[in-house]
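sharing a sequence plus its predicted fold:
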Amino acid sequence: MQFMPLCEKMGKPAIHWENACGKPDASAGILFSGSMPSKAIRLFKIMNISCVGLSTFFRHQRKYLEPTIISYWEAEQANLFDVLRFEDEGLVLSGDGRSDSPGHCAKYGSFTVIEQRLNKVLDIQLVQSNEVKSSTWCEFEGLKRTIDHLDSEDLVVSALITDRHRQNGKWIREECPEINHMFDVWHVSKAIGKKLDKIALLKDCEDIALWKPSIINHLYWSAGSTPNGDGALIVAKWESVMFHVQNQHINHPNLVFPECDHGPLNAQARDKEWLTPNTKATVKLEGLLMAKYLLKDIAKLSTEYQTSGLEAFHSLVLMFAPKHTGFSYFGMTCRLYLAGLHYNENSDRLQALCSDGRSQYNIRFPKFKKGGHTVRVVKTKPTYDYTFTLMKRLLESYRESPLALNQSMNILRANAPGPLASAFDQPNKAEAIARHTTRFR
């Protein structure tokens, strides 16, 4: 059965699907689209369309697809490095880790950095948990590998925005003092919000729940209204919130920020009561908001760039590497690279417009809002040109030398970590089956 390839209809380079069990075209289409092979192959079987089997797919992936993806990612990454080497001010990065499974017992941990001014994924490091002490150390190891990689490419990191990972912070402070390490406001506000919810459950502290949105907004304002990044001023603005909630708006004892910056308040429009000084609620709230460790972190809030792009990228990774599915080391690596290629191609999408020219928005009801809504910008449709480039590179390399494609992965495989089970004693299978019993009849 012959089909006109979609790429021909779209004016893309023609790619012909010949001999599903021979050339790796069908396998490439499944992987490059981020699909799960078992589901995609089952779809073709249900539709009675000839397709590769699972064993053939994994053979194609191992020999031809993985080296194509890795070489293309490295080429695109090298182009980004060439552009950034001419930046005199150094790189401004946001970085964060991601585990491949829910909970704490992850097999893989990846660390990703995005260059904030370009909004491009610059580097992705995958760490298997048996390479470090435990899965909780994967993010730290990924950070070190990222910094080492960028240093080997003669790239200077001037600023790095992360969450409040203590291990990462200590290492950057001691080993990379030239990097201006800052914290993402959303991560700090999220931690404060959870503790506010816990305090609001206490007796005589229920009014704190009404003040939570205002306190979180004040944190964002404290950072956003200080574009020069003056940590002392950010902390002074933050400390004023305790006076504000007690209806004291002038004559604060803090000389850096002695009074609230808002205008006259409308008493009739208020939806919550002022807190009374020296009550249980006020004392608990002050103990939380004025804690020394928190003030120290607030002084390092990032005032211009945040990690929202990284959070969006991690959501995108779920399309290519869902957490309910296990992958081989290079299988996970390639799916992370595919997510990076997709993000970089679509990172500059504009806001979509309605037929009458108005900007498009939609309303969402995220779980953390607990019934509240948020307004989100609707972007234009994403493109997938990188998949056609990948297919073209694959077929060109396959026609030239299939063996060379496979051999290019041998060096990488030799240095890859062994499977988690390699650390255990392997029993004789026949003896294990003979000893096998069940607790149920």
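Nice, thanks for sending it over.

all contacts plus neighbour counts: C-alpha atoms, from now on.
Fine.

how about the strands in the stretch 51-200 of the chain?
91-99, 108-115, 120-128, 157-162, 180-183 (DSSP state E, counting those that start in this stretch).

which parts of the fourth one are buried?
Think strand 157-162. Within strand 157-162, the residues that count as buried by 16 or more other Cα atoms under 10 Å are 157, 159-162.

what angle sits between that strand and strand 91-99?
30 degrees (axes from the mean of the first three to the mean of the last three Cα atoms, to 10 degrees).

chain center to strand 157-162: distance?
Put simply, strand 157-162 sits 16 Å off its chain's centre (Cα atoms, centre = their mean, to the nearest Å).

what packs against that strand?
Judged by 3 or more Cα pairs under 8 Å, 6 or more residues apart in numbering; DSSP states H and E, strand 157-162 is in contact with strand 91-99, strand 180-183.

quick one: closest of those strands to K170.
Among the helices and strands packed on strand 157-162, the nearest to K170 by Cα to Cα is strand 180-183 (10.2 Å).

same question for that closest one: list its buried residues.
For strand 180-183, by 16+ other Cα under 10 Å, it's 180-183.

for stretch 398-410, same thing?
Quick answer for stretch 398-410 (16+ other Cα under 10 Å): 398, 402, 405-406, 408-409.

out of those residues, which is nearest to K144?
Of the buried residues of stretch 398-410, the one sitting nearest to K144 (Cα to Cα) turns out to be M409, at 24.2 Å.

report how many residues lie close to the residue lying closest to that closest one once chain neighbours are set aside.
Distances taken as Cα to Cα, 6 or more residues apart in numbering place P67 nearest to M409, at 5.9 Å, with adjacent residues excluded. Counted with other Cα atoms under 10 Å, the neighbours of P67 add up to 23.

with the one 4 residues further on instead?
Other residues within reach of S71, judged by other Cα under 10 Å, total 15.

any idea how far L54 lies from E239?
Distance from L54 to E239, counting by Cα to Cα, to the nearest Å: 60 Å.

neighbour count winner among these two?
E239 (20 against 15).

contact partners for L289?
L289 makes contacts with 192, 239, 242, 295, as judged by Cα atoms under 8 Å, 6 or more residues apart in numbering.

now do the buried residues in stretch 366-383.
Those would be K379, for stretch 366-383 by 16+ other Cα under 10 Å.

pick out the residue closest to the middle of the protein.
H314 (3.3 Å; Cα atoms, centre = their mean).

checking it next. Helix, strand or coil?
Secondary structure, DSSP: H, G, I helix; E, B strand; the rest coil: H314 is helix.

list the residues that contact it.
Shown in contact with H314 (Cα under 8 Å, 6+ apart): R98.

now do it against A339, distance only.
Taking Cα to Cα, one finds H314 at 9 Å from A339.

E8 too?
24 Å.

which one of these two has more residues nearby?
A339 (24 against 12).

nearest spatial neighbour of the more buried one, chain-adjacent residues omitted?
Nearest non-adjacent residue to A339 (Cα to Cα, 6+ apart): V317, at 5.6 Å.

does that neighbour belong to a helix or a strand, and which?
helix 308-320 (DSSP states H and E).

try this one next to it:
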Amino acid sequence: MDDSSSLIATFDLIQVSQASSSVAMEPLGFKKGLERLLDEGLDIRVVTTDRHPSIRKIMREQYPEIMHQFDPWHVAKGIKKKMVAACNRRGGKELGPWVKSVSNHMWWSCCSSKGDATELHRRWTSLLHHITGVHRWEDNDSVYQCYHKDLAPEHQEAKKWLSEDSAAYRSLREMVLDKRLMKDLEQMTLFKHTGQLEVFHSAMLKYCPKRLHFQYPTMLARTMLAVMDHNENHSRPREQDKTAAGVPRVNVVMQKYSGQWVPRPLYKKTTQEFRQELVDRVFERRMDPTVQYKDPASRLRTPRLPANIALVAKPSKEDVMKTYTSRFRGPTEGL
């Protein structure tokens, strides 16, 4: 996806038999797509992904001239997941009310640091002071304070601050000062997030539901439809839907980590004009006397896919039966 326009520029459909494992599929598709865009002459200066180890290595070793940024949404999601797990451990229940606040703080730290890695580190670690009820502190002979407005006395007393000697605080401090996270913050200074791409992935489930199996050509065509749908509606203003009486429509859902019911706005449906255009072009092509029916050139080009991911050619059944030995029986006994 292009960051400036939110348009899907290209995609690759990878089948597990094309890679050595299911884990290797994502780096393979990523590299193929990036190479295609570079071959088209696009000037790619920044690439934003999650913190996938293989993709990090690809960007570091093969594309050092391209700046690699990490998505703060994925990082905040990972921290939220760790905090929810810590809440279920002994002494960690006090972290529950802070899960959403810590996730929001990560987001705010990245978007407000203005490309300064040092400032990003300082804003992120300031959480450890605020969460104990301390809003002004001294560090390296300098005085710092929280960026929020001064809290009213009743608000300060009602807030469930953490004690520095509590198990919940120690657990949170370990997450905040994690060495890998502190290093990765340096690649989150530009605040490049993949939120729009996650929206596309969610809409793609309408065309490619995960619980149904499709052959490669069908999956390819359905992915193309999902891309067309997104590219037609990406710039459409997200207007909240309203009832006949003009009341904004909302849906009430429960958050797993907080156990609270919260409202979620319901937006107007997307446009589907591209479908009618497709149907019109199909009829035009079918009525064109110069195009032969079942023209091979009009079919989707399906790559030659291996039958499986095995590195050794499949032997005959007779050879397998001769050499197979069960842990419970002798060779081929009882088969």
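Looks like it came in fine. The model shown is predicted, which means the values in this text are computed figures rather than measured ones.

and the TM-score between them?
Laid over one another, the chains give 0.82 as their TM-score (TM-score structural alignment, normalised by the length of the second structure), with 314 aligned residues with a Cα RMSD of 2.9 Å.

can you put the buried residues of strand 157-162 of the first structure in CSV and add distance to Q351 of the first structure?
Output for the buried residues of strand 157-162 of the first structure, formatted as CSV (distance: Cα to Cα, whole Å):
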residue, distance to Q351 of the first structure
V157, 31
A159, 28
L160, 28
I161, 26
T162, 27
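
ok, for M83 of the second structure, nearest residue in space, not its chain neighbours?
In this structure, M83 of the second structure finds its nearest non-sequential neighbour in V99, 6.4 Å apart by Cα to Cα, 6+ apart.

do the same with A321 of the first structure
R335 (6.1 Å).

doesn't that neighbour belong to a strand?
No. Counting by three-state DSSP, R335 of the first structure is not found in a strand; it is helix.

from H105 of the second structure, how far out is the counterpart of it in the second structure?
Aligned counterpart of R335 of the first structure in the second structure: R222 (TM-score structural alignment). Note on R222 of the second structure: its distance to H105 of the second structure, by Cα to Cα, is 38 Å.

mind giving me the packing neighbours of the one helix or strand C110 of the second structure maps to?
Using DSSP H and E, C110 of the second structure maps to helix 99-112. With contacts taken as 3+ Cα pairs under 8 Å, 6+ apart, helix 99-112 of the second structure sits against helix 72-87, helix 117-125.

can you give me the helices for the stretch 1-150 of the first structure?
Per DSSP state H, counting those that start in this stretch, the stretch 1-150 of the first structure carries helices over the ranges 6-9, 25-32, 37-46, 54-60, 66-84, 138-152.

repeat that for the stretch 151-300 of the second structure.
153-158, 167-176, 179-184, 195-204, 216-233, 273-287.

these: which one's closest to G92 of the second structure?
For the helices of the stretch 151-300 of the second structure, proximity to G92 of the second structure was assessed by Cα to Cα; helix 167-176 is nearest, at 4.6 Å.

so that closest one matches what in the first structure?
Using TM-score structural alignment, helix 167-176 of the second structure pairs with 280-289 in the first structure.

mean deviation, that stretch versus the second structure?
By mean Cα distance after the TM-score superposition for the first structure, the fitted stretch 280-289 of the first structure averages 2.0 Å away from its aligned residues in the second structure.

I'd like the distance from that stretch to the chain centre, please.
33 Å.

mind listing what's buried along that stretch?
281-282, 284-286, 288-289.

rewinding a little: redo the contacts of L289 of the first structure as a markdown table? Include distance to Y343 of the first structure.
Output for the contacts of L289 of the first structure, formatted as a markdown table (distance: Cα to Cα, whole Å):
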| residue | distance to Y343 of the first structure |
| --- | --- |
| I192 | 30 |
| E239 | 39 |
| M242 | 41 |
| L295 | 35 |
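
can you tell me which of those is nearest S422 of the first structure?
Using Cα to Cα, the contacts of L289 of the first structure come closest to S422 of the first structure at I192, 42.2 Å.

what is the neighbour count of that closest one?
19.

and I179 of the first structure, what's its match in the second structure?
With TM-score structural alignment as the criterion, I179 of the first structure pairs with I66.

how close does the closest residue to its match other than its chain neighbours get to Y63 of the second structure?
In space, I66 of the second structure comes closest to R45 once its chain neighbours are excluded; the distance is 5.2 Å by Cα to Cα, 6+ apart. R45 of the second structure sits 10 Å away from Y63 of the second structure, going by Cα to Cα.

now V176 of the second structure
From V176 of the second structure to Y63 of the second structure the distance is 30 Å (Cα to Cα).

equivalent analysis for M321 of the second structure, please.
Counting by Cα to Cα, the gap from M321 of the second structure to Y63 of the second structure is 48 Å.

what does I8 of the second structure give?
On the measure of Cα to Cα, I8 of the second structure and Y63 of the second structure end up 21 Å apart.

which one of the two is surrounded by more residues?
Neighbour count, other Cα under 10 Å: between I8 of the second structure and Y63, I8 has more, with 17 against 12.

not counting its neighbours along the chain, what's nearest the aligned partner of the more buried one in the first structure?
Taking TM-score structural alignment, I8 of the second structure has V121 as its aligned residue in the first structure. Nearest residue to V121 of the first structure in three dimensions, chain neighbours excluded: I114, at 4.4 Å (Cα to Cα, 6+ apart).

got the helices of the stretch 151-300 of the second structure as a markdown table, with distance to S258 of the second structure columns?
Listed next are the helices of the stretch 151-300 of the second structure as a markdown table, based on distance: least, Cα to Cα, whole Å:
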| stretch | distance to S258 of the second structure |
| --- | --- |
| helix 153-158 | 18 |
| helix 167-176 | 16 |
| helix 179-184 | 24 |
| helix 195-204 | 22 |
| helix 216-233 | 32 |
| helix 273-287 | 40 |
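
which residues does the alignment partner in the second structure of G224 of the first structure contact?
Mapped onto the second structure by TM-score structural alignment, G224 of the first structure lines up with C111. Counting by Cα under 8 Å, 6+ apart, C111 of the second structure touches 189-191.

most neighbours among these, please name it.
Going by other Cα under 10 Å, T189 tops the contacts of C111 of the second structure with 24 neighbours.

surely that one and A117 touch.
Yes. Using Cα atoms under 8 Å, T189 of the second structure is in contact with A117, at 5.9 Å.

tell me the secondary structure for D425 of the first structure?
Criterion first, three-state DSSP; result for D425 of the first structure: coil.

hang on, the earlier thing: measure whichever residue in the first structure pairs up with the residue nearest to I66 of the second structure to Y305 of the first structure for me?
Taking TM-score structural alignment, the alignment pairs R45 of the second structure with S158 from the first structure. Using Cα to Cα, S158 of the first structure is found at 13 Å from Y305 of the first structure.

brilliant, that's me finished.
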